[in-house]
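> Could you look at this predicted model? Sequence included:
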Amino acid sequence: MPIPSDIDRRTLLGGVVAVTAATTISASSDAQSATLSLKGKSILITGSSSGFGYDGALHYARAGAKVIASMRNLPRAEADTLKAAAAKEKLDISIIEIDVTSDEQVTKGVAEAERLAGGALDVLINNAGVGYAGPIELQDMEATKLIFDTNVYGPHRMARAVLPAMRKAKRGLIFNISSQLGRVIVPSAGHYSPTKFALEAMSEAMAYELVPHNIEVCVIQPGGYPTKVWVNRNVLAKELKGRITEDQAAAYPALVSRMGLEDGSGRSADPMDVPRAIGEIIAMPAGTRPLRKAVHPGPKPQEAINKVSAETQVAMLGNTPFGPWIKAVHD
């Protein structure tokens, strides 16, 4: 099928602009929960047991959204805590079970989320993720398969599950939570950067391909935050450390000695930065949302790479049949 040469993102998505243009976006992050309006939005979040997912579920619901918060291994204490918080504030939060590494749970969970939403979801937030530590050579196949299954295949499963209804509705927004390390690389983080680089590429390809369907994709690139991700990372890193050989450990003594001991201490940035940024982007008029958003009060080294990447994409493909899609995403 030939690619139409007259695709314009703002024209394609213009029908939604009038509906969302009046949405209030606070100039102050501290006051955003009181001024942001996400009324009428249905939002499905993965990895809602802690961190950005847990905080986000409450934040979006306080702004009026219908939130479907998913997590794995139900029942669990975190689900009870979130349920109690929602009940106390009379927030519209439903909790469902989704392990993003399970085809069956993704299919069943998304179907339930769409039932609760009364149709196609407005927003999917792919937040679930895991991390490891240690040199790449020491990442055995057990660790490698788990991190790719969670950080790459998980968001892919979720997108494939929500997109049929979104395409039929001709609207939708998918957030993929990447990282600064999805653009820059720090040694001894295992396959964390490789998975986030893959997620970045997959997200950008989807953003182009979904332009004709009025569906947007946004990559969130957080810096380091003091969330439970460090606790979970250490558990996995210690398990991996227990499986490596003496010869492997001797090859990287300094790096192996740190595996399972990095607790994220010294990081004081407010994890609410990420839900606030996502809330602001949801509230933006369709067709004006960014492909990528770096989030952190400190340095954002990935922004320079984001800029060069966008310029390169437009220069390479802007005058090809794909040009309208590329320009629609990067304009």
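Done, it's in.

> alpha carbons only for contacts and neighbour counts from here, please
Noted.

> contacting residues for residue 133?
Contact analysis of residue 133 by CA atoms under 8 Å, 6 or more residues apart in numbering lists 188-190, 233-234, 237, 259-260.

> Just among those residues, which is most surrounded?
Neighbour count (other CA atoms under 10 Å) singles out residue 237 as the most crowded of the contacts of residue 133, with 26 neighbours.

> In a helix, that one, correct?
Yes. Counting by DSSP: H, G, I helix; E, B strand; the rest coil, residue 237 falls inside a helix.

> Not counting sequence-adjacent ones, nearest residue to it?
Computed as CA to CA, 6 or more residues apart in numbering, the closest residue to residue 237 that is not its neighbour in sequence is residue 260, at 4.9 Å.

> Quickly note the distance from that neighbour to residue 147.
Applying CA to CA, to the nearest Å, the value for residue 260 to residue 147 is 16 Å.

> this is the other structure I want to compare:
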Amino acid sequence: MSPAHTGCSVQKTVLITGCSSGIGRATATLFNDAGWTVYATARNPADIETLGEAGCELATLDVTDPDDIDRVVDRILDAEGAIDALVNNAGYGQFGPVEDVTTAAVHDQFDVNVYGPHRLIRAVLPAMRRERDGTIINVSSTAGRVTFPGGGIYSGSKFALEAMSDALRNEVREFGIDVVVVQPGPVSTKFASRVASEVDRENDGRIEPSGAYDYLYDLFEDTQLVGGDGPGSVSPERVAEDILNVASATKPPARVQPGTLARATVLARHLPDTLRDGLYDALGKFVR
């Protein structure tokens, strides 16, 4: 862990989205234990009551609601004077063949995973520029570097978040603001069970099955392929450690991958397209 925050006379403040479970909850807990003033947020305040009992400040925040965002950011600035770190963690995975996912579902995916972070970034940047200090941490995924059949919509949202982060990092550097992308691979959270619901062919209209991709639906029934407790998965606490480290570092890296599997996965983007396509084709033939 970076010692940058240890011993600081001024307590730092962090705003974290999506704290109801998993990475967000673990991150709020770790920052709180490290002595930060933590504003833990979620759509449903009942989901984060225990974080409040542990000492975090709580706020209801839906990243798709601009009024929510303005209210929470204004509250923090009024109380603390500054926001030292923003952790854009809230997100979910819309999986399914590109043809079968409805356009409305694609919009919902980008509204949370891309427009949500963008709304938060715009809200906090004026204060960070004024202070000439701050760190924006966007929680992406290895799927933000390497996509796969059935993951095009989710990966598309994460690719967009990464592109936005790369541009932003160079736009705000002169103001003393850092932008870091965290790219977990499989994490032992409820994400895997949510994936199963997103590719349920009997769901609430997000999927309109064409009948052409049954093998992919069968493949996604083993949700360890995109999350869960499969080989190489890491705990939410392991991801939270990296988030705290980059928030505390004087010169954080542009990207960090928690765990060996995550680091190995992002390297796959360097493989020739024909080789990656051949691997996907072989996997498809195996499960058919």
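Great, that's in hand. Bear in mind that the values here come from a model prediction, so they are computed numbers and not experimental data.

> before we move on, the earlier item: how near is the residue nearest to residue 237 of the first structure to residue 269 of the first structure?
Distance, residue 260 of the first structure to residue 269 of the first structure, by CA to CA: 22 Å.

> Am I right that residue 240 of the first structure is in contact with residue 137?
No. Between residue 240 of the first structure and residue 137 there is no contact under CA atoms under 8 Å: 11.9 Å.

> quick one: which of those two has more around it?
More neighbours surround residue 240 than the other of residue 240 of the first structure and residue 137, with 20 against 11 (other CA under 10 Å).

> Spit out the contact partners of that one.
Contacts of residue 240 of the first structure by CA under 8 Å, 6+ apart are 139-140, 143.

> Go again with 6 Å.
By CA atoms under 6 Å, 6 or more residues apart in numbering, the contact list for residue 240 of the first structure is empty.

> Then residue 252 of the second structure?
The contact partners of residue 252 of the second structure, by CA under 6 Å, 6+ apart, come to residue 246.

> now the strands: where do they sit in the first structure?
Secondary structure of the first structure (DSSP state E): strands located at 42-45, 66-71, 93-97, 123-126, 172-177, 215-222, 292-295.

> counterpart of residue 191 of the first structure in the second structure?
When the second structure is aligned by TM-score structural alignment, residue 191 of the first structure is paired with residue 153.

> for residue 207 of the first structure, that is, sorry about that
Per TM-score structural alignment, residue 207 of the first structure is aligned with residue 169.

> Its match: how many residues sit nearby?
When neighbours are counted by other CA under 10 Å, residue 169 of the second structure registers 19.

> Skip the chain neighbours and tell me the closest residue to it.
Leaving aside its chain neighbours, residue 169 of the second structure sits nearest to residue 179 (5.0 Å; criterion: CA to CA, 6+ apart).

> who touches the one you found in this structure?
If a contact means CA under 6 Å, 6+ apart, then residue 179 of the second structure has 135-137, 169 as its contacts.

> Relative to residue 254 of the second structure, how far out is it?
7 Å.

> what's the answer for residue 108 of the second structure, then?
Look at residue 108 of the second structure and residue 254 of the second structure: by CA to CA, they are 27 Å apart.

> With residue 139 of the second structure instead?
In terms of CA to CA, residue 139 of the second structure sits 12 Å off from residue 254 of the second structure.

> And the two? Which one has more around it.
Using other CA under 10 Å, the more surrounded residue of residue 139 of the second structure and residue 254 is residue 139, with 27 against 15.

> Map the more buried one onto the first structure.
In the first structure, residue 139 of the second structure lines up with residue 177, judged by TM-score structural alignment.

> In the stretch 51-200 of the first structure, what residue spans correspond to helices?
Secondary structure of the stretch 51-200 of the first structure by DSSP state H, counting those that start in this stretch: the helices cover 51-62, 77-89, 103-117, 141-148, 154-169, 192-209.

> how close does the equivalent of residue 249 of the second structure over in the first structure get to residue 175 of the first structure?
Using TM-score structural alignment, the equivalent of residue 249 of the second structure in the first structure is residue 284. Distance, residue 284 of the first structure to residue 175 of the first structure, by CA to CA: 14 Å.

> Neighbour count for the two, which is higher?
It is residue 175, of residue 284 of the first structure and residue 175, that has more neighbours when counted by other CA under 10 Å, with 24 against 18.

> got the contact list for the more buried one?
Residue 175 of the first structure touches 125-126, 217-219, counting by CA under 6 Å, 6+ apart.

> swap the cut-off to 10 Å and go again
Residues near residue 175 of the first structure by CA atoms under 10 Å, 6 or more residues apart in numbering: 45, 123-127, 155, 159, 203, 216-220, 278, 281-282, 291-292.

> How about residue 131 of the first structure: what's its closest non-neighbour residue?
residue 233 is the one closest to residue 131 of the first structure (CA to CA, 6+ apart), at 5.0 Å.
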